[in-house]
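Chemist: Can you look at this prediction? I've put the sequence above it.
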Amino acid sequence: MNTRLKTIDLARGASVFIMILVHTLWMYSSTTLQSESLFGAVIHILGKGTASFLVAMGLSLALSRRQTPMLLIKRGIQLLLLAYLMNAAKFWLPIEVFNTMPEAFINAYGWQSPLSAGQLQFMVLTGDILQLAGVSLVLFGALNIARWKTTWIACLAVAIALVSQFVRGQQFALSPYISDLFFANNYQVYFPVFPWISAILTGYVLGRLYINSQHNAAYLFSVCAKLGAALLVIGSAWLFIDFNGQFGNFFHLNGGGIIYLIGLNLCALALIEYAIANKFNGPITRALLYASKHVTALYIIQWVLICWFMGVFGYHTQSLWPTLCLMVLMSLLTFAVHKVYLQAKQTILAIKQKPKRIA
């Protein structure tokens, strides 16, 4: 594996571990620990690495040989199906089948048990990062973006970032839910296409530049450092002028917020390349590379486990030390369940491939 791929994989693998910490904090920790402690602040800051995952997604996509419109659309639809199946497992099963979801979690929506069909549908249709990835791939395929000039893609990324605040919450001729997937200002959709796809497009542009430089990793991460620094300065200045309008709602950012995050995470990628990627090859590195390789499955497993175990540990009830223990537990369980899943998958494939004995 070359250094560039290792750097991107390390960043993506780190995002897997960080999301487990963040989601554990969100679901189990008391509101005081989340909002009024240094620990909660640090975990929330780490959670801002979402843009790094999306940049890595775009970069990897640019390097992929599977960029035909139909393959991209097919993969996007598969991700969307997985996303909604995950939601059903997260919410519908513990509420309707297991009857273990804490009432406090239901009350957080302003509801009371038993839930109506419409309320359950609202939960199952929750838009998370998998929905963003799925819709983005469908758009990439529909626009046949692989045939676009690099400059056009860069301009599209900038345009989407800048226009986001003007289309936030808009409802067009589409259904309200589909409109929300693109322009949401509510918490049924946490990662709307506007502006988050700008991070994916930025990664795609970087992938193109890397290819055009004859796979020169030094050039790629030099661009990451310089572009990241420039975007960080622009974004920081914009946030200084209008922090609440641009970054007040992390999930529904506007132009200044997404520019700042992309810049911050490009600088982080450059830092990983220069300071970490070539210096460590121990168990932590191997764990990060493993997580990067299986990011989608691990994402689904950790969310389902965290939601299921709310029936045991409660919702927004835990203090610092129990939260730390739960972070370790959820991480170990996630990888253990994934290991069992891989072994079961291999066993099934072996059975299918085993030649049948001729009578």
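Modeler: Nice, I can see it. Quantities reported herein were computed from a predicted structural model and do not represent experimental measurements. Numbers count the residues shown, from 1 in each chain.

Chemist: contacts and neighbour counts: CA atoms only from here.
Modeler: Will do.

Chemist: Tell me the buried residues in stretch 63-75?
Modeler: For stretch 63-75, the neighbour count (16 or more other Cα atoms under 10 Å) marks 67, 69, 72, 73, 75 as buried.

Chemist: my bad, should have said stretch 52-63
Modeler: Applying 16+ other Cα under 10 Å to stretch 52-63 flags 52, 53, 54, 55, 56, 57, 58, 59, 60, 61, 62 as buried.

Chemist: what's the closest non-adjacent residue to the fourth one?
Modeler: When the adjacent residues along the chain are set aside, residue 55 lies closest to residue 203, with 4.2 Å between them (Cα to Cα, 6 or more residues apart in numbering).

Chemist: here's the one I want to compare it with:
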Amino acid sequence: MNTYPAEVDIMEKNLAQGESKRIFYLDFARGLAVFFMIMQHSMIMHERTSGGGDTLLGNLFVLLGTAPAAPVFIFIMGGFAVRSKKSVAENMIRGCKIFAFGYVLNLLRFTIPFSLAGNTGEAVPLLFMVDIFQLAGLSLIFFSAFKKIAEHAFILPAFIVGILLISPYLWGVKSDLYIFDPLWGAGANNQFPIFPWEVYFLLGM
């Protein structure tokens, strides 16, 4: 059977896409979400605090980096987690690394600078801030633990509904123990607790 050059090109492209297992529009959306979250943090931490970032463009970055960016990022992460061929152990290790990286980032961007500036009162609480990395890491850990049972038709919707129903009762729960902050709470430094943000990861699955 003769194969024309154009057909060869198409076959090679399809093969390359199959091997890379990437979905362009999801990667693009995730990239935009990351970009806007970075810009949002920059505006809040530097521009707006110095009084020079309260502009239309600055507020636009803050808006896009807050409301749509984080849900989109976690939603897409859930979709990629389902398609992943990694083992349960590999996913759990990766989740632990992402979770730990969130605190390393807090140390570098908050605790050390605040300590050097003499503001030790905020240095320690900010070390335990729950940001997007803690949420992403815990989501991947929980997904790995419950992946098998989540394959049943009614289990995943039940988890989603359960989280939505339980979360309002946990938002006001405060504890002096920082270990509970990634799970629930409404503290100023608790940006992305599992309840209710885990819902977006599950919806992506």
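Modeler: Ah, there it is. Predicted model only: the values in this text are computed from it and were never measured.

Chemist: Does the residue nearest to residue 55 of structure 1 touch residue 56 like I think?
Modeler: Yes. Assessed by Cα atoms under 8 Å, residue 203 of structure 1 is found in contact with residue 56 at 6.0 Å.

Chemist: okay, the buried residues of stretch 52-63 of structure 1 in TSV with distance to residue 99 of structure 1 next?
Modeler: Below are the buried residues of stretch 52-63 of structure 1 laid out as TSV (distance: Cα to Cα, whole Å):
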residue	distance to residue 99 of structure 1
52	37
53	34
54	35
55	39
56	38
57	37
58	40
59	42
60	41
61	41
62	44
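
Chemist: Select from those every entry located in helices.
Modeler: 52, 53, 54, 55, 56, 57, 58, 59, 60, 61, 62 (DSSP state H).

Chemist: hey, where'd the helices end up in the stretch 1-150 of structure 1?
Modeler: Per DSSP state H, counting those that start in this stretch, the stretch 1-150 of structure 1 carries helices over the ranges 3-28, 31-36, 38-46, 50-63, 69-87, 103-108, 117-124, 129-143, 150-167.

Chemist: Quick one: closest of the ones you listed to residue 332 of structure 1.
Modeler: helix 3-28 (10.2 Å; Cα to Cα).

Chemist: Looking at structure 2, name the residue matched to residue 343 of structure 1.
Modeler: Aligned counterpart of residue 343 of structure 1 in structure 2: none (TM-score structural alignment).

Chemist: Of all the residues in whatever helix or strand residue 343 of structure 1 lives in, which ones are buried?
Modeler: Element membership for residue 343 of structure 1, per DSSP states H and E: helix 320-353. Within helix 320-353 of structure 1, the residues that qualify as buried are 320, 323, 324, 326, 327, 330, 331, 333, 334, 335, 338, counting by 16+ other Cα under 10 Å.

Chemist: ok, and the closest non-adjacent residue to the last one?
Modeler: It refers to residue 338 of structure 1. Per Cα to Cα, 6+ apart, closest to residue 338 of structure 1 is residue 298, 6.8 Å.

Chemist: so the one you found touches residue 336, yeah?
Modeler: No. Using Cα under 8 Å, residue 298 of structure 1 is not in contact with residue 336, being 10.2 Å away.

Chemist: quick revisit: orientation of the helix holding residue 343 of structure 1 relative to helix 3-28 in degrees?
Modeler: 120 degrees (axes from the mean of the first three to the mean of the last three Cα atoms, to 10 degrees).

Chemist: Packing partners of helix 320-353 of structure 1?
Modeler: helix 3-28, helix 295-308 (3 or more Cα pairs under 8 Å, 6 or more residues apart in numbering; DSSP states H and E).

Chemist: Take those helices and lay them out in CSV including distance to residue 161 of structure 1 and mean neighbour count.
Modeler: As requested, those are arranged in CSV below (distance: least, Cα to Cα, whole Å; neighbours: other Cα atoms under 10 Å):
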stretch, distance to residue 161 of structure 1, mean neighbour count
helix 3-28, 23, 22
helix 295-308, 26, 20
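
Chemist: Serialize those to a markdown table and add fields for distance to residue 193 of structure 1.
Modeler: Converted to a markdown table, these look like this (distance: least, Cα to Cα, whole Å):
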| stretch | distance to residue 193 of structure 1 |
| --- | --- |
| helix 3-28 | 20 |
| helix 295-308 | 19 |
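
Chemist: Residue 104 of structure 1: which of the ones you listed is closest?
Modeler: Checking those against residue 104 of structure 1 by Cα to Cα gives helix 3-28 as the closest, at 10.8 Å.

Chemist: Against which helices or strands is the closest one packed?
Modeler: Judged by 3+ Cα pairs under 8 Å, 6+ apart, helix 3-28 of structure 1 is in contact with helix 38-46, helix 50-63, helix 255-275, helix 283-293, helix 295-308, helix 310-313, helix 320-353.

Chemist: how about JSON lines for those helices, with distance to residue 162 of structure 1 added?
Modeler: What follows is those, written out as JSON lines (distance: least, Cα to Cα, whole Å):
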{"stretch": "helix 38-46", "distance to residue 162 of structure 1": "24"}
{"stretch": "helix 50-63", "distance to residue 162 of structure 1": "16"}
{"stretch": "helix 255-275", "distance to residue 162 of structure 1": "5"}
{"stretch": "helix 283-293", "distance to residue 162 of structure 1": "31"}
{"stretch": "helix 295-308", "distance to residue 162 of structure 1": "29"}
{"stretch": "helix 310-313", "distance to residue 162 of structure 1": "39"}
{"stretch": "helix 320-353", "distance to residue 162 of structure 1": "37"}
